[in-house]
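dropping the sequence and predicted coords here.
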Amino acid sequence: MTAATEGRTMHSPPHQHGQVPREDSGHGSTQDHGRHDGGTHQAVHAARSVAAHRAAVRELLAPLRSTDRTETLPLRAALGKGLAQDITATVSLPPFANSQMDGFAVNTADLPDAGAELRAVAAVPAGAVPARLEPGTAAPIMTGAMIPAGADAVVPVERAVPDRFPLADDGSRENKVWLPATAAGTFVRRIGSDVQVGELALAAGAFLGPAQLGLLAALGIPEVTVYRPVTVLLVTTGDEVVEPGQPLEQGRIYDANGTLLESAMRQAGLTVVRTAISTDKPKELRALLRAEGPAVDLIVTTGGVSKGAYEVVRQAMEGQQAEFLHVAMQPGGPQGIGTFDAVPFLGFPGNPVSCLVSFEMFLRPVLAELFGSPAPRMPVRARIAGGLSSPEHKHQVRRGSLRADGTVRLEGGESSHLMHALAGSNALVHVPQGVSALAEGDEVEVWML
């Protein structure tokens, strides 16, 4: 977002993109009610691309990536966080050469092509420091145990004759073992073969899952510096919206957006401050934002961002450094972005699927990129079960179920109110801008939910 566009309402040319669909328009009507920019000149612009809007969201939130927003936590408390600093290996892994198998530590010079019978010496358990291996001997060794000096390979016990560890250590026949020829380095984990001391172990921005925390523990690191979770003020708007559990009068609907978005945000590691449903009175919404906004990092609203006559979020943002525009995406085209009293602000559409798609397309990936948490959605390729059509000038996001055979079945239609179809889905199906139709069996990109 540039200085030239801040504080301005943005609209797509009607002849190019048509009327904003009602399913994306939030809680108001689709009628264009003119200015919402506090008197600044209203320009007409083409719809912004998905990539450009995601970049604008990143620019808005980038200042939150600062050293004063970090904390140091013990490893057990850091699961799901994003690493704030590079981690250099303080020891090599493994810290000493060790056995990859239960077997016999040998010097391969003692084993000619035909193999040889060697004398078994004292066993080497894990955690012990073994004596040097003498020529003509083999040391029974356990998995993970230190390779004795003088040994350069391990022969698995099942390849020995007899294929068991000797019971005696007195020079008797029971103490002898035949072993086949073996190449140097066989079944030996070299010191530092995983990571060398001084090497970069984890880069800042890494998502700390079980594997990453296990690596830090293996390096002997007891605590780690991570980014503090972003705190979001989540505001649902609309006179017609009722909290679940309350009586449902005619013309009213239950609020799905609050629960849907709060759950998605908490699952992504955000701290969510949830307010009561805001009315369609701009003055009341402004008062709510001024009361709650100073304590949070980001304000997210749902509804009231389109071109109808009662778009409360747009009206409440008059005089603020915020813009309202159309992104070339279906669902979720109408978007708001900017600041409210210097607090970063994102305005999502009011229909449930639209607001979730907005979160998944813009906020979640930006948080992953900036802070390492949540883990990014990894794209996978699937074959579509049944064809589809898509508006060529938009990036369409459909709900689907990825199946074990590598196909994805669409759930429900294009409309953004279809919560039942969303609940029956496990993936988002992406149809990029410029594609107007796909046939059965065509490949698509899907993001697992």
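In hand now; what should we look at? Numbering: from 1, shown residues only.

C-alpha from now on. contacts and neighbour counts both.
Fine.

report the central residue of the protein.
The centroid of the chain falls nearest to Ala375 when counting by C-alpha atoms, centre = their mean (1.9 Å).

pretty sure that residue sits against Ala368.
Yes - taking contacts as C-alpha atoms under 8 Å, Ala375 lies within contact range of Ala368: 5.9 Å.

picking that back up, in a strand, the residue nearest to the centre of the chain, correct?
No - applying DSSP: H, G, I helix; E, B strand; the rest coil, one finds Ala375 to be coil, outside a strand.

also this one, for the comparison:
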Amino acid sequence: MMSTTVDIVPAPLRTVDQHRCAIGKLGITAKARSVPIGDAVGAVLAEDVVADRALPAFDNSAVDGFAVRAADVVGPERLPVRLLVSACSVAGRQPAPLHVRSGESVQVMTGAVVPLGADMVVPVEVTSGFVETFGVEEVTIHSVDSRSNVRSRASDFEVGDVAVRAGTVVTPAQVGVLAALGRTRVLVESAPVVAVLSTGSEIRAVGTELERGECHDVNSAMLVADLLRCGADVHLEPAVADDVNACRAALARCAEVADVIVTTGGISAGTEEVIRLALRGHDVEFVSVAVKPGKPQACGKVEGTPIVCLPGNPVSALVSYELFVRPVIVAASRNPQADRTMRTVRVDGETVPASPIPRVMLGVVDGESAAIIRSHSVGALAHANCVIVIPPSDGGLGPPGEYPAWMLDSVASTRRGTCI
């Protein structure tokens, strides 16, 4: 048994919105990561990609043909015209700069450097055709049009131009731009990494044989399943017993790898609440929130990493997660398709004891009507498909009544995170 005690100082109840605001101020975001450009497809750029070179890097031909001086060929009185073919420019091969003088041309291939002095490339299709002997043979040009067929240096990007902006969802087309600029890697927004930690000496990993007084780690399994569906990556830390040093070590491991830590259990007003004890001295605020279930809550930072601490009862943990954690993770994941569907449901024939604070209760929706699940045991999770918000009241809830609810089975997103 732990001999350490912790002082519990009563504080005014915090509203749900106030606690949401406190969690929002923690700055829960996903860190950008560097990936090979081929792996960036579908990801969101986390940086402006700035051209560090001109693109194209040189004047090049858009067609196969002959580089000429426009003054030698433009004008009907000049056509047809015969020009000496002085040399050939081939893409990727040009040992020395080529020049086009008046009365001459240079045979040029698509993508090859346009010789100095040339300001037009005449397509081979409107000429007498390519030659084999340079400096001797001539080409006859039959017609020209207004197009230069020259891709000018820096016509796509000058040095310093933003080629692809941050926030762009990368497609294979943008990968082509990155490759053209010589980029091999790029920063993209990643999924947030959420570390999940359950506490309690009675908690055992799912699948292990249980002794008397033990139970499986329901909370981790439940939260991890939905975090992955939100698009987050998850680090599942093995559950820790009610041992302060073991809990501190587990929290330190989580802080090293995660963008946010989510714990369950160990935050109530008892003398052996391990999360409370382990987080003494850290910038973590333990509060009572005006909501049932889920009154005890905590949030803050551990070694610079945001942490949100939820109650240990599975129903309380689920309701608290839905209220305080899930919206932040969906936002950090930039995955709005994972948002819950909100709707109004009609509750008939139910009574709920009066409460001066809101109640957030599991329910079962069938069509437009809903029934409240009163139990806070694990069995309640088997049938719940919604969470119903009951406002504070002086009397019981009586029929008929319409109340806001969010649907637990309403997620359209196909994005999934990974366990890391």
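Cool, got the structure. Predicted, not measured: the structure shown is a model, and the values here were computed from it.

would you map the helices across the stretch 101-250 of structure 2?
In the stretch 101-250 of structure 2, helices defined by DSSP state H, counting those that start in this stretch lie at 172-180, 218-230, 244-257, listed in chain order.

return the mean post-superposition distance for the last one against structure 1.
Just to be clear, that refers to helix 244-257 of structure 2. In this overlay with structure 1, the average offset of helix 244-257 of structure 2 from its partner residues is 1.5 Å by mean C-alpha distance after the TM-score superposition for structure 1.

Provide the aligned range in structure 1 for the helix or strand just after that helix.
Per DSSP states H and E, the first helix or strand lying C-terminal to helix 244-257 of structure 2 is strand 260-264. Mapping strand 260-264 of structure 2 onto structure 1 (TM-score structural alignment) gives residues 298-302.

got a list of contacts for the matching stretch?
Outside stretch 298-302 of structure 1, the residues that touch it by C-alpha atoms under 8 Å, 6 or more residues apart in numbering are 26, 230-237, 257, 293, 313, 343-350, 355.

mind doing that once more with 7 Å?
For stretch 298-302 of structure 1, the surrounding residues in contact (C-alpha atoms under 7 Å, 6 or more residues apart in numbering) are 231-237, 293, 343-350, 355.

how about Arg409 of structure 1, what's its match in structure 2?
Checking TM-score structural alignment: Arg409 of structure 1 goes with Ala371.

again but with Ser358 of structure 1, I slipped
Aligning on TM-score structural alignment places Ser358 of structure 1 opposite Ser320 in structure 2.

list the helices and strands whichever strand or helix holds its match packs on?
For Ser320 of structure 2, the host element (DSSP H and E) is helix 314-320. The contact analysis (3 or more C-alpha pairs under 7 Å, 6 or more residues apart in numbering; DSSP states H and E) places helix 314-320 of structure 2 against helix 218-230.

so the residue nearest to the centre of structure 1 sits right up against Glu369, yeah?
No - counting by C-alpha atoms under 7 Å, Ala375 of structure 1 sits too far from Glu369 to count as a contact (8.9 Å).

before we move on, back to that, ok, for the match of Ser358 of structure 1, nearest residue in space, not its chain neighbours?
Among residues not flanking Ser320 of structure 2 along the chain, Gly294 sits closest, at 5.8 Å (C-alpha to C-alpha, 6 or more residues apart in numbering).

how much space between the one you found and Leu84 of structure 2?
To Leu84 of structure 2, Gly294 of structure 2 is 88 Å away according to C-alpha to C-alpha, to the nearest Å.

more crowded one of the two?
Comparing Gly294 of structure 2 with Leu84 by other C-alpha atoms under 10 Å, the one with more neighbours is Gly294, at 23 against 20.

need the counterpart of that one in structure 1.
Using TM-score structural alignment, Gly294 of structure 2 lines up with Gly332 in structure 1.

tell me if I'm right that that match and Ser358 touch.
Yes - counting by C-alpha under 7 Å, Gly332 of structure 1 does reach Ser358; the two are 5.8 Å apart.

wait, is the residue nearest to Ser320 of structure 2 part of a helix?
No - counting by three-state DSSP, one finds Gly294 of structure 2 to be coil, located in no helix.

report the contact partners of it.
Applying C-alpha under 7 Å, 6+ apart, we find Gly294 of structure 2 in contact with 311, 316, 320.

returning to what we had before: my guess is the match of Ser358 of structure 1 contacts Val308, does it?
No - contact criterion C-alpha under 7 Å: Ser320 of structure 2 and Val308 do not qualify, at 10.1 Å.

who touches the helix holding Ser320 of structure 2?
Contacts for helix 314-320 of structure 2 (C-alpha under 7 Å, 6+ apart): 218-219, 264, 293-294, 310-311, 376-378.

how about those residues in JSON lines, adding distance to Val389 of structure 2?
Listed next are these as JSON lines, based on distance: C-alpha to C-alpha, whole Å:
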{"residue": "Val218", "distance to Val389 of structure 2": "24"}
{"residue": "Asn219", "distance to Val389 of structure 2": "22"}
{"residue": "Thr264", "distance to Val389 of structure 2": "22"}
{"residue": "Pro293", "distance to Val389 of structure 2": "11"}
{"residue": "Gly294", "distance to Val389 of structure 2": "13"}
{"residue": "Leu310", "distance to Val389 of structure 2": "19"}
{"residue": "Pro311", "distance to Val389 of structure 2": "19"}
{"residue": "His376", "distance to Val389 of structure 2": "15"}
{"residue": "Ser377", "distance to Val389 of structure 2": "19"}
{"residue": "Val378", "distance to Val389 of structure 2": "20"}
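
so how do I select the buried members of these in PyMOL?
To isolate the buried ones among those in PyMOL, judged by 16 or more other C-alpha atoms under 10 Å, type:
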select buried, resi 218+219+264+293+294+310+311
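
and of the contacts of helix 314-320 of structure 2, the nearest to Ile23 of structure 2?
Leu310 (12.2 Å; C-alpha to C-alpha).

distance check, the closest one against Asp242 of structure 2.
16 Å.

structure 2: which residue goes with Ile384 of structure 1?
Using TM-score structural alignment, Ile384 of structure 1 pairs with Val347 in structure 2.
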